[in-house]
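>>> Build me a model:
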Amino acid sequence: MAGVYKLEIAESVEDLKPLLRSQKSASDKERVQLLYLLKSEQAKTVQAAAELLGRHRVTVQEWLRLYRQGGLSSLLSHKRRLGRQHSIPQWAQDALNQRLQQAEGFNSYGEICQWLESQLGIVAPYKTVHQLVQYRLKASPKVARPISAQQSPEQVETYKKNSVRIWQC
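The predicted structure follows:
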């Protein structure tokens, strides 16, 4: 008969019930629930189990293939998803972070881009460097404020004292 699965589930219904309750993730719970439905004969076919779980038949068949190949441990194991690689490698990020911690620092993000290219050989767009430094490294270029040569320290102190009084009013 088409659609009837040919799989011997080693665990008993009594073993699957506590295993089902102990699962932390929804994905693992669904996979154990699949075994439970088939073992307890609440679902007689793969299609019926897929409908009860709200999954596509091919997904359920893939789960059963994993169980057939490696048992319960294979069914509940997940591949680590890496995502896209960073355009600036970790070793370069570490070197940049050390350089940002130094007293002289950088004057701008453009200067950081030039430093990356000249010292480390990494060409990175301005936007990438800005996001790396600002959001991931939680740093910023150290730009000194310009001070007028005509400015006297006494006038600065007088201004600070008077401006405090204004804000306290």
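>>> all contacts plus neighbour counts: C-alpha atoms, from now on.
Will do.
>>> What ranges does this protein have for its strands?
In the chain, no strands are found when defined by DSSP state E.
>>> next up, for comparison:
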Amino acid sequence: METVFSRQIQEDVADLKSREKEPFAKGIADRIRFLRLLKEGHAERLADVAALLGYHLRTVQRWWQTYRAGGLAALLPGPPHRGASERITPEAWTGLRAEMEAGHIGSLHDAQVYLRDHWSIDYGIDAISKLFRRRKTKLKTGRPHHRKAASPAVQAAFKK
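From the prediction side, this is the model:
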């Protein structure tokens, strides 16, 4: 049965079925299923499709408006990333890593001071900790030595 919706949807049913089975997130597969149900004529109104898929009518209306405005390409991507971007630049990160590898930075406070003084980037200690966790970076330092046993002569004598 041909409906108003089925005439306005450019993609054919076979293409929509194959795209529906691709490994997408659940919401994107539902958007493709929404188009397929309209194209096949399983529903004559958007409210019927909303009931079949378990979404609110307003959500399905927004999907239809998005499809009509930009086609399938506009309907497929999920919501944009809304998180804040990192303040550290690639150059600052490279410089920080070089300082850490050289042994000049041994604590989060040292990293904070370096970024503030050399790159004018202000991070709190907790933010630097999270930055290192996101980038899978650990402050590697040598084992601490006792101040009296730090001389090579004392160490050599102890080993004998």
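>>> can you give me the helices in structure 1?
Along structure 1, the stretches classed as helices by DSSP state H are 13-22, 26-39, 46-53, 57-76, 90-101, 109-115, 126-131, 153-168.
>>> For the fourth one, buried residues please.
Of the residues in helix 57-76 of structure 1, those scored as buried under the neighbour-count criterion (16 or more other Cα atoms under 10 Å) are 57, 60, 63, 64, 66, 67, 72, 75, 76.
>>> Out of the residues you listed, flag the one nearest to residue 47 of structure 1.
residue 57 (5.6 Å; Cα to Cα).
>>> Need the counterpart of that closest one in structure 2.
Applying TM-score structural alignment, one finds that residue 57 of structure 1 aligns to residue 57 in structure 2.
>>> wait, doesn't that match sit right on residue 50?
Yes - using Cα atoms under 8 Å, residue 57 of structure 2 makes contact with residue 50 at a distance of 5.5 Å.
>>> about what we covered before: and the buried residues of helix 57-76 of structure 1, which two are furthest apart?
The span of the buried residues of helix 57-76 of structure 1, defined through Cα to Cα, is set by 57 and 72 at 19.5 Å.
>>> just to revisit the earlier point, can you pull the contacts of the match of residue 57 of structure 1?
Taking Cα atoms under 8 Å, 6 or more residues apart in numbering, we find residue 57 of structure 2 in contact with 46, 47, 50, 51.
>>> at 6 Å what do you get?
47, 50 (Cα atoms under 6 Å, 6 or more residues apart in numbering).
>>> Same check on the one 10 residues further on?
For residue 67 of structure 2, the set of contacting residues under the criterion of Cα under 6 Å, 6+ apart consists of residue 75.
>>> go with 8 Å
Residues near residue 67 of structure 2 by Cα under 8 Å, 6+ apart: 74, 75.
>>> again, but for residue 56 of structure 1
Counting by Cα under 8 Å, 6+ apart, residue 56 of structure 1 makes contact with residue 50.
>>> The same query, at a cut-off of 10 Å, please.
Applying Cα atoms under 10 Å, 6 or more residues apart in numbering to residue 56 of structure 1 gives the contacts 46, 47, 49, 50.
>>> can you redo these as TSV with distance to residue 5 of structure 1 and neighbour count?
Listed next are those as TSV, based on distance: Cα to Cα, whole Å; neighbours: other Cα atoms under 10 Å:
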residue	distance to residue 5 of structure 1	neighbour count
46	6	22
47	10	19
49	11	23
50	12	18
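>>> Distance to residue 85 of structure 1 for those residues - can I get that in a markdown table?
Formatted as a markdown table, these follow (distance: Cα to Cα, whole Å):
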| residue | distance to residue 85 of structure 1 |
| --- | --- |
| 46 | 38 |
| 47 | 38 |
| 49 | 38 |
| 50 | 35 |
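>>> out of the residues you listed, who's nearest residue 89 of structure 1?
residue 50 (42.7 Å).
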